[in-house]
Structures are given as structure tokens and as C-alpha cells.
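K.L.:
just a sequence and a predicted model for now, questions to come.
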Amino acid sequence: MSDASVSAVADALDYLCLAQLYLRENPLLARPLTSAHVKWRPAGHWGVCPPVNRMLAALGPVQASVPDGYELRVLHGAGHAGPSALAHAYLTGRLGRVYPDLIQSPAGLLELVSGFPRPETGGEITPMIPGHLHTGGQLGAALAIGQGTVLDAPRRLTVALLGDGECETGTTAASWLASRALRGTGDHGTVLPVVLLNGMRMGGPSVLSTLSRDELTAYFTGLGHQPVYSDGLDIAQLRQAIAEAVADARPLGVPGPSSVLVLTLEKGYGAPAGLAATPAVHKTPLHDPASVPSEFDLLSEWLASYRPAQLLTPGGRPRPHLLPALPRPRPEPGGLSAPRGCIAASTQVADHASGRAFAQVVPDVLRARAAQGPFRVFSPDELASNRIDLTDGQGRTVPWAVEVLSEELCHAWAQGYTETGRHALVATYEAFAPITLSLVQQQLKHRSARRHAGLAPLPSLVYLLTSLGWHNTFTHQNPSLATALLAGGDPSVHVLTPADPARAAAALTFALRKLDRCTLVIADKHATVQHPLETLDEELRHGMAIWPHLSAPGPEEPDLILASAGDLPAEVLTTLARRLRDDRRELRLRYVHIHDLTALAEEDTRSLALGPAAFTHHFGTTAPLVLATSGHPADIHALFGRRHPGPRLTVLGYRDPGRPVSQTHLRQLCGLDDTSLWHLATTLIDASKEIPAP
């Protein structure tokens, strides 16, 4: 493999990036460039492209030589490298296989260049560009996501390209040491971090760039990594550095220092004199070359310096001397088939769990899932606290469960694991889960783009939120993750609020078997009250059910409707229902349990949203309705939307007390103590009887 081939690929990538940013015609400079060939409003990012392009070019021969059964994946931390990803996918032919109008042809090349950023692919790295399992720009998570991709995959090498600005984030900082938490957890693949130390963030010098070479070496060595350096200017030296770094990289969890490649090519390398290594190159360093003659002259000279006709044929294909440095086509990984019988399997689990406590049934569900194939539990040092005992006979945590005191790492590991087709669960305190909100939302955007691209579904993102605020201190009360995700409106989000431990076991089983969802299972580790399971099938299938053992028979409008969402609400409202039935035998009562909050949503906005008839069947038309949730009352009001029951609805749920209070006082403040509920219910019943019939 010649260095000349690698150098030519790097030049071709640089040229295609620049052409995407600036040209709307004449993509190979086959005729003299004029201002009419230049875009009026250049858009995109140049600065990160040159170092990324050198890495992609130098890794091409490595990818081409990977034996069958082994895999090398490149994971981009910088979403701004979209032009690089598109250019590389074009040169390898992968882009044209997905988008026929972008095949290697004169028309395809013109569309690639003139159409950037096209709506179908965007201008940044997303799954719309084939081969990308991570949406770049999810700042700080790339290294940890890369680690998640190689767990239980000993034949996989993931090369994670990290911006030096990204290295300033807490998530990246935690990731360097994270492999130590993976010791003894199985056979894993290898991650090679590549720090693109180009010296600049968006608006100024990066922190890493202020360190001397000796200080950088001391920093990485202290983190357990052996740095290998390259400035990227000499392709032969860069390839040697990559070979050395790959050889010295250790599989995750293996003790000893593992390598990190530090590429010091300046930001925006190749830009006109005075612009490279300045904030000007972050985006398009020449702002208006179509109108400003001096900028046009600089652009014309810059484009011509790559000699594009020597890199690409008039037919838009890479010339033969580039081909040895391009990875050979490999089949795209197949998707997963949705398992059948989710509801039957879940109800069977619930039947077995009936009458047992959370601490007994939840570990059983997770152990059963682990016995079925690749599966991981990630928890921020809270399994024991959350009463999830996943230890073996010697008291050691099972290898497939990993604890590390970082919510972000747990999420990112689970993200990398599920994005490569395996199932995972994040188990954490409800109050601490919002730390990962941005990461969850970015993954939801990534999954949405995957669906839009027609890619096969993947295992769901599943969170078990327990240690709820109702039994915790003031600082440990925050149900906001569900609030934020519901507000986002993503139809793949489901918030399960099981009424008891048996239903929690069923909900977990169900969530872990479904594909392409984001499911929060909210279940308190203290829950003990068991309710009849006769309606569980309906709860799983439709998101809610009327509980007949507490409801008057028949379709007539009741005098009062009680609805619970969650185990504590089910405990207090069923106690109220029994007291009402005993004290007011003439009362027509209807009791509804909401197993999935999204079933409350406006029709056609979510998969389980009730139609008009079903909505009326559950919630009536005139009866007072008291709905208790373990989360924020605002979640319920927002979900009801335009079909909100109006003043007949009273929603009770968590309200921040503003200061530390006892658990008993918290229930009183939120109206969920027995006295407050009795007063509310009887007042509503008596008031409704005083209203004359229409």
C-alpha cells in the first residue's frame, strides 16, 4: 500500500469538502471558475475537515485489511465533519447505494457538491449518511459511546475521533478512566481514541492546546493512556503512528496503559494564508467569494491547488491510484426482528411475580433477560441501594452488570451497546436521571433520523427509575426526566407507571423486548401492595384499564372517577376507593389505572393514544375525575391537550416542597395523604349532586 494513495485520498476528501461548501457548478474545475459557479451563501464547517480527512484516508488501508469476522468502525465526536463523512461515503460508493442520485457519476458529483447541505442528509454527521451509528455533536459522549460499541465484541475496533474542545467536557474526562470499571466484566473489543488537537474551539484556543508536549504526555499517562503523536503533515509518519497506536491499544477492561493518538494538524489546514488556525476557519473562512473579488481569487487558487482532475475522473469516480487506500465494500449489518409474544411473556412474568416484593422480582427479570443473549445493566453505583441484587454466590456482581458513579457514562455505554444491536438497561435513582437528559434527547433525534432513513429498528433505550422522591430526602426528589421527554413529543417515548411489583416486572419484560422505543419504567423499590392482575393484558396492550374490582358495572356515567398512574398513587387511591365503597354504598365509582402515560395523549399523536370512544369509556363526560401520578401534575395536563376534561379534572402529583420535609408532610403538601384525599373526593361528590341536570 503506497503512501501516495493515502495522500491522494486525503486530498480528494479535502477537495470534496471544500467544493461542497462553496461550489454550485463546475465541480471538477473542468472550465475556468467564475463567480456564477460559486454559492451565494456558503454554509458548513471547514475547520475540522482536514484532520478528519487525514484520519479517514490513513485508516482506509487498515479497514481494507481487516479479516472477515472482524470490524473497524470510525465514530465521529464532531458533528461538524459532515462534509468529510459525505465525501468519504461518496468515494467509497456507500452514498450512492443509499441515494441513487449521488452515485459516482457526473450528475452524482454535481448533486453532492451543489446540493450541500441537502435535506435528505443534512450538513452534519447523522445516520442519514450511511455507516454512522452516532450523531456527531452529542458533545462529550463519543468516547464513552465508542466504549459501549465494543463491549462483548472482542473482534471490534472502534476509532473515536474527538475534538480537543470535546475533551474539555466532563463526560469525556470521565471516559478516560472508565475502562477500569470494566475489568472482569467479560471479553471486549478495543477503542482507539484519536484527539484532534487542532488547537481551537469555535471561538478561541482549546484548553488542551495550552499544554506543552511534556504536560500532554503526563496528562494522558496519568489517565492510563500512552500517547502517540503525529502532526498529520507527513502521511508516512501518520500511518506509522496509527499502526503503533493500534498495536498498543488494549481491549477494554484489560489492565495496563492503552494508546491514544494525538493528531496536531492545525484547524482549517490548507486555508489561505492568515486564516488557518484562527476562529475564521471554524465555518467557511471566505464568507462571500461570489461577490467579493479578492475572496473569489483566494477561493479559485485554493480549489485549484488540489488538482481535482488528477483525483477524480470526468465521470465522477476516484482515479485508480486512490482505490488501494479506500476500504472495500462490506455488507451493512442486518436489523433485528421484533420478538413475538411480548404481552404474553410479560403477563406470564407478572403471574410468577404476584405477591412478591420489588427486590425479589426485578432481579429475576434481569437475570432471565441476561440468559437469553447479549444484555447489559448499567447503574451509577446504585444497584444495592435500589434493591437490585445482581450478585453471584460469592457476593460478586455478575459480569453483565456494571456500576460507575457517572450517569453520563451509564447512558453512553448503553447507547453504544444498543446502537450496535444489543439490549441494555440503565437503572438509577429517579432524581439523578435528568443529568442525562441532553444525551437521551440527542439519541432520540438520532433514532428519529434512522427511522426517516428507513434503517432497521434497534433495541430500545430502557431506563428503570426507582428510589422515587416519595421515600427520599429533599435533594433526591426530581421526576423531571419523564416531564422533559414527554414534552419533547417524540412518539417513541413511553412512560410506564406500573401499579405494583408484579406489574413492574411485566413492564420491564415488555420494555426490554420491544424495539426502537425509549421507555422509562417508573417503579418504587419500596412498593409492596399487590393488586389483582386480571386487567394486566389490557394495560400492556392499551396503556390503561378499568379495574372491575373497584368499579361499578355498566357503561353509565359514574359519580366519581379515580385514576392512578404509578405504585404510590395506586396504593393511596385504592385505599380511598375501598373507603368510599364502604361508606357510600350508593356511589357509582369507576377506577382506572394508567400503565403508560402516553395513552393519555391526544388522538393520533402517539401509538397508544386513546380514540374518542375509548377516552369516554375510561374518563366519562361529566363525572369528577381525580387523577394521581407519581410525577409532575403538569405532565398529565400537557398530555390531555385539547381534550382536557376541564374543571372536572383534579390532578395530584409531586410538587416541590421548597425545603426539606418529612415523607408524611410531603404527601400532605401534595394532597396524597388519606385525609386530604377523603376530603377532596367527598367534596367533589357532594358538589356534583348539587348541580342540576341539564
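P.N.:
Looks like it came in fine.
K.L.:
C-alpha only now, for contacts and for neighbours.
P.N.:
Will do.
K.L.:
looks like residue 76 contacts residue 136 (just checking).
P.N.:
Yes - between residue 76 and residue 136 there is a contact at 5.6 Å, judged by Cα atoms under 8 Å.
K.L.:
alongside the first one, take a look at this:
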Amino acid sequence: MPAQLLSQPNPPPDASQLPGVLGVLKIMLDLNVLSSDELKDIQDFRRAANFIAAAMIFLKDNVLVERNITHNDIKNRLLGHWGTCPGLTLIYAHLNRLILKNDLEALLIVGPGHGAPGILSCLWLEDSLSAFIPQYSRDKVGLTRLISGFSTPGGFPSHINAETPGSIHEGGELGYALSVAFGAVMDNPNLIVACVVGDGEAETGPTATAWHGYKYIDPAESGAVIPIVHVNGFKISERTIYGTMDDLEICSLFSGYGYQVRFVEDLNNIDQDMAASLDWAFSEIKKIQSAARTGQPVLKARWPVLILRTPKGWTGPKSIHGEYIEGSFHSHQVPLPKAKVDADELNALQAWLDSYNISELIDIPTGTPFKNILRFVPSTPEKRLGQSNKANGDYNTLITPDWEPLAAEKGTQESCMKSIGKFLLEVIKGNPNTFRIFSPDELVSNKLDAVFNETGRNFQWDSAARAQGGRVIEILSEHTCQGMMQGYTLTGRTALFPSYEAFLGIVHTMMVQYSKFVKIASPGFCLSSPTSTHLYPQAHETKWRKDIGSLNYVETSTWARQEHNGFSHQNPSFIGAVLNLKPALARVYLPPDSNCFLSTIAHCLRAKNYINLMVGSKQPTPVWLSPKEANAHCIAGASIWKFASTDEGINPDVVLVGIGVELTFEVIAAAALLRKEVPALRVRVVNVTDLMILGPEKSHPHALMDSDFVSIFTKDRVVQFNYHGYPNELRGLLFGRPRTDRMHISGYNEEGTTTTPFIMMLSNGVSRFDVAAAAVRGGALVNEKVAVDAHIKIGVFMHRAQKAKDYAFEHGQGWFFLLIFVLPRT
């Protein structure tokens, strides 16, 4: 036996190893739930789907194999993943049967999204492709386009994405399918989501935590997930962990998570096995839901999970060139990668495709499927997995309350988070079934706890929170919060994700993956600003999906006031992650006070199809603007703050720009210091609340025209930015604006520890003394009265900075932080 054949997996263990209860479940699978005709029809559907899936990977011509395949029929580039496809077509076929039998509203979320051929073939068979993309008609012309165009320019990509009808998850970056599924069923009481978790994906940390998702599902108000773990044993070139676990080990693992486990693994009777297993899973779900909906909820309900064991690349080539294909990692992607040039592989492909006997399933001249294989395709289009309104756009407009009655009085102090907590309380009251907060155990710490005056946490394993209809999901897993928010949003609702600033980076790539999905999916055009009539086209390829709510992040507990937790909690990098997104999708706001934050969050919760990041403070800070002023300021995105400027900002020598709560405070304090110490210096103070206005003209829908940019920042004066994030982010954003050589940026400089708030400012060069010194340097270039003793004034400012440091180290507290406190003049 060649050494390569050692990659063949071990056989599954004997059922005698299993405990009694599990053994009963295995015996139950001997029941024949399908009639002989039903069994044949469902097997024929799978055969047709598997043929189409395999053909999609290889064929550019002769797609129904009406003659022997030649090398010229093979695509020039072979792309795609075969290994998981036969398992996916099995699941798809049987879900159709379950939907038809029980008149279900259902979705399918596919963790192994690389199995796109298996899903697309089923979508074509049920005629869901042509419902949205007419060129993929259910005939020979449409089938030829599907097969020949797959993974070629203009065709479907190799992964499930937003162009795939019925999908709300791509699965390219593994680990998130399950949490997305749980988010989708929340507040959708009649929805069943089947979620396929590949055994490679099951190795990821996010999936491991997401298994706890059912502990946050109230069966009285929400639907249910049927997790299906597809154990086919291999990843790209290595065994999977689950593939090496026997049934007893898997049973113990999932029992510990709180599930009832059922195995689907009888390859000789796989369709009866799967049909019986899905019937069992649905009946268990109905028991749990019925009990909860009649006021007698099952405490710590044990929901069903299916473990599907099939060989990798099942029904494909058995071996080639002395290596196993079926049942090994060699079938993960393209099982016959040299079919275009190698005669043996071409012959193997011919035999493989012939084994499906496609002429028994599809009328070759017309390319239409025979009716018997469509027996279990629901006749009602919206019941089909590819045409569900829940997947393709069913947005519930969020009712946002008037925020102005909650505004703070100008000239007082208020916490941004305390203020919006009161606003979110009103949002919850007005949207009891279409709004949720997903928080990684930080809601109270971030001072958003006003919402608990109306709602609670939705934690079903906690007797104090069980069955209370709580709107807050609080789990110490950013990945799970992100996935649940995605599923909740993509099925038509609105959500908020508040987090410590430093830890939002944990979901950086998840957010980016989601933005790619939305970039493809979202329809229409966006306005350049809330008041603009200039339309900017979005480069979205999928026109048939409807609007969805935006993803809304609130970033608080920021580095500027994380001096008590230390360096580990100081990291504003998520701002840069959002800035790098497609401009049509990205929105970054840094409201300078609580009233501006109220205006911003009201706008973001109403907005659709965006990624909104709002950065604020949970500490009490000055309220600079009245509600009317705050609203105007937020609509504009930036404005000259006359109250803090010299002569209301007219004809300045230097422009000081604050971006962020604490950084703006230091700019205003610096301006007050300069008025006293350098009265000859003319200062203009600007605040930017919408970061996207700074980009070059037309680079972003919110970007200022160059003429407007100059009117705020002048044509030729030095501009000193005091920025909450990393300076390079702002440099990249400003690149392309006129005369960037005069623009100087200070920001978070990766300096921090457990210290005083003001030393945090000093350590990063963004304190009032740093800003004042920079202002004198810049003003001295154009104002001779400032230039004559500029070096003396700068020396005085930096001396004071050192004194502040000395005091803090000696006394353990700072006395300079509020020394110069300037409130707006009324």
C-alpha cells in the first residue's frame, strides 16, 4: 500500500461504546420515515445537485456531458471546494422536506461557505436563482451559464456571498456561522435556522463560545437553531479535531454544552437517517417552545444538535495516482487538479460525472429537471431557502425618539454614556421587538445602565433573567456579540454594540468580512450628508437585496481615561479599521460632548447599510453646545467654535482642531491659556465630530468640498490637530487636501500606564501645554509679535508640563487636569 493511502480516516466507533440514552437515539434511526417514492425522489435531487456542483468546478463547455469530455471542455483555472458539497446537498434536500412537511419559515446558514457549488446547485434546482438573477433560468441556457461561469470573471465566486440568494453569512473567515444563526432567530418566533458548522470551523475559538448561544434564546419570543456539525474528518491537509473524536467524546462535549446529541452517520441508509433526525430535532424544538409559550418553560432546556458524519468528497473519485481522494484531504478543493492536461484525471472526471446518470434527472435537450426530483421544493416561493424574506431584506424601521428633551444644559457637565443610556431606554420602549444591545459584559461599566430601568439581560440560564424579555445580551465574548448582531441586523432589525475601546479590535476582521457582504448586498445610493442632495453611487453588485440597518458600535472607556487600568486598556486602533473600509460604508464619529453624542446616535440608529463607529467618554465632561447648536454641528460634521476662538475665529494666525472628547477639552484649555499668556496670537478653534469630512474632495460621501475645507481650516495657516486616534490615520485621511505640509497631527502615541488622566495627555503629547506650544510655533510664522518671544513662551508652557508631572509622581494625583476649565460663553 502506498504511503499516501495512510491519509484514509479511521472508521467510526461502534455504537456499543455509547451510553444508554444515546444508544436509543441511534436505534430510532432504523425507522423508515420516507416512503420508497420519497426516498428515490430525495436521492435523485441530491444526485442532480452533486452533478451540477462537480460540473461547476471543472466544465466550461459540454456542461451536461452530452459527449465524452475533452481537455478543451475543462476550465483554464480550476477553482472551488468539492469536499463539503455532498454533505451540504444532503442537508439542503432534507431541509426542503422539513419545510414542506411542517410549513416552516426557515433559513440555512452555511459555515463552510467555500462549499458554494453545493448550495448554488440546489438554488438552481429550486429555481431561486432566476427569481433574482434571470440569466440563471431553470433551463439549459441558465444551467450552462451557472456551470461555465462559476469562479470565472462575471460568474458566481467560489464562496457563498451576498450574491447567493438566501445567504446571510459568507463563511470565508471561519468561526461565526453559529453566532450569526442565534442572532437571526432572536425576536423571530416562527423562524428555524439550520446552521452547518464544518468540523474545521468547529476548531475555532468563536465557534467554541457560540455553542452557549442557546443560553440567550428565550423560546417564548424567539425561534430556534438546528446546529448540524458536519464531521468529514479533514481540513485542507490535516485531520480535524472532531474527525479524531469518537461518538462518546463528542456526545460528552455537547452534553456539557447543554445539548441533546444525535448522530447521522449510517451511509447505507443516510436519507432515512437524516429525515428521522431532522424530524426528531424539530419535535424537540416544538416541545421546548410550546412549554415556554404556555407559561411553563423548561428550565435549562436541552436543545438538539445533529452530528453528521460523511466522507470528505463523498460520491467523488475514490483514488487517483495511488492516493485516496474520497475520505481524505485530497478532496477538499479540486479533487482532480490536472484534469485539463492529464489523461488519467480526465478519464476519472468522466467516470465521476457519469456515475450520477444526469440524463435520468434532467431533460438533456431542454435542461429542465424532471418533476419527481422537485417533489420537496416548496411551491410557495418565499418558503424556499433561497427566497426567504428574512434573508433577502425585511427591514423593520426603527422608531427613534426625540433626543432633545434628554439633552443636558449648555455649560454643565454630563457623561456622554449616561446621556445616551437614557436615550437607549426610550429606543427600547418604542421598539420592544426590533432592537437589542449586544454587550461584552461592560454595559454597567460603560454607564449605559439606564436601560435597565425598562429591560434586563436575556440570560435564560439565570433564574433572575429567565423569560423576562430582556433586550440586553451580555456575554464576555466580543466574537459572539458581533456574530449575533450580524444575524439580527441582516434579518431586518437594529442593534447596538457598546464596548471598551481597546477590545473592539478583537472583532476587527469580523467587521471587515461583514462590510464586504454589505458592500455587495446593499442597494441604491447614499447621500453625501444628511442635508445634501448630491448622490454618490455605491459600488454594490447586488440590486435585488433590500436595505438593512447599520452596524452600530459605541466605543467608550477610551485610552484617554483608561489611566486606571493601564497600558493594556489603551488602544484606539478600531477607528483605523473602519477608516479602511469602502468609503460608502464607513462612518466614524467623535462627538465632543453629550448633546452631540445624542444627535449622533439618533442619526446612526436610523441610518441603513453603514458601519457606524461612535467614540465617546463615560466620564462627566463639559457640555459645550446647546441641543440646537449640537444638531447643527453634527449635521455639518465640523464647525468653528467661536466661543473658544480669538475674535470668533476671524483672520487667525493658527488653527487648533480638537477631535475627541478629552482631546477637544485640551484644545479649549490651550486656547484659554493662550488668550492669557500670548494675547497677540489670534487663534481659531475647530471641532471635528464626523471624521469622514476630512478626506479629499469626493473621496467619501461626507468629504468637504475643497472650498468648504479652506473656509474652515484656512488656505495657508498652520493647523494643529489634537486627535483621539493614531496620528497616521489622520495623515492618511488628509492626504490629497491642499497644503498638507502646514498640518501637524498629535494623537495617541502608544504611551500609557496606570497614571493620572492629565499625565496620559502629557505622555502622548496632546496636553494643553503641548497644544499651546505648537500654536505659538505656528503663529510665529505669520505674526511678528508672537515670534519675538515665542521660545520664551514655549519654554514656560513645557516647564509647567514638567511641574504637573512632578506633582503627580510626588502626590499620586494630578492637580492640573481641571486647572484651566473654560465653559462656553452664553
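P.N.:
Nice, thanks for sending it over. Bear in mind the structure is a predicted one, so any value in this text is a computation, not a measurement.
K.L.:
hmm, back to that, what about residue 76 and residue 136 of the first structure, which has more around it?
P.N.:
residue 76 (29 against 26; other Cα atoms under 10 Å).
K.L.:
could you pull up the residues touching the residue mapped onto that one from the second structure?
P.N.:
Under the alignment (TM-score structural alignment), residue 76 of the first structure pairs with residue 110 in the second structure. Residue 110 of the second structure is in contact with 169, 170, 171, 177, 195, 196, 197, counting by Cα atoms under 8 Å, 6 or more residues apart in numbering.
K.L.:
identify, from the residues you listed, the entry nearest to residue 366 of the second structure.
P.N.:
residue 170 (32.3 Å; Cα to Cα).
K.L.:
what do we get in the first structure for the closest one?
P.N.:
Per TM-score structural alignment, residue 170 of the second structure is aligned with residue 135.
K.L.:
in a helix, its match, correct?
P.N.:
No - read with DSSP: H, G, I helix; E, B strand; the rest coil, residue 135 of the first structure is coil and lies in no helix.
K.L.:
count of neighbours near it?
P.N.:
Neighbours around residue 135 of the first structure, by other Cα under 10 Å: 26.
K.L.:
circling back to that earlier point, mutual contacts of residue 76 and residue 136 of the first structure, please.
P.N.:
125, 142.
K.L.:
picking that back up, I figured the match of residue 170 of the second structure hits residue 80, correct?
P.N.:
No - using Cα under 8 Å as the test, residue 135 of the first structure is too far from residue 80 to be in contact (10.2 Å).
K.L.:
which residues of the stretch 201-350 of the first structure fall in strands?
P.N.:
If DSSP state E, counting those that start in this stretch is used as the criterion, the strands of the stretch 201-350 of the first structure fall at 225-230, 258-263.
K.L.:
so of these, which one's packed in deepest?
P.N.:
Counting by mean count of other Cα atoms under 10 Å, strand 258-263 has the highest mean neighbour count of the strands of the stretch 201-350 of the first structure, with a mean of 26.
K.L.:
that one corresponds to what range in the second structure?
P.N.:
With TM-score structural alignment applied, strand 258-263 of the first structure matches the range 303-308 in the second structure.
K.L.:
before we move on, the earlier item: select, out of the strands of the stretch 201-350 of the first structure, the one closest to residue 473 of the first structure.
P.N.:
Per Cα to Cα, nearest to residue 473 of the first structure of the strands of the stretch 201-350 of the first structure: strand 225-230, 39.7 Å.
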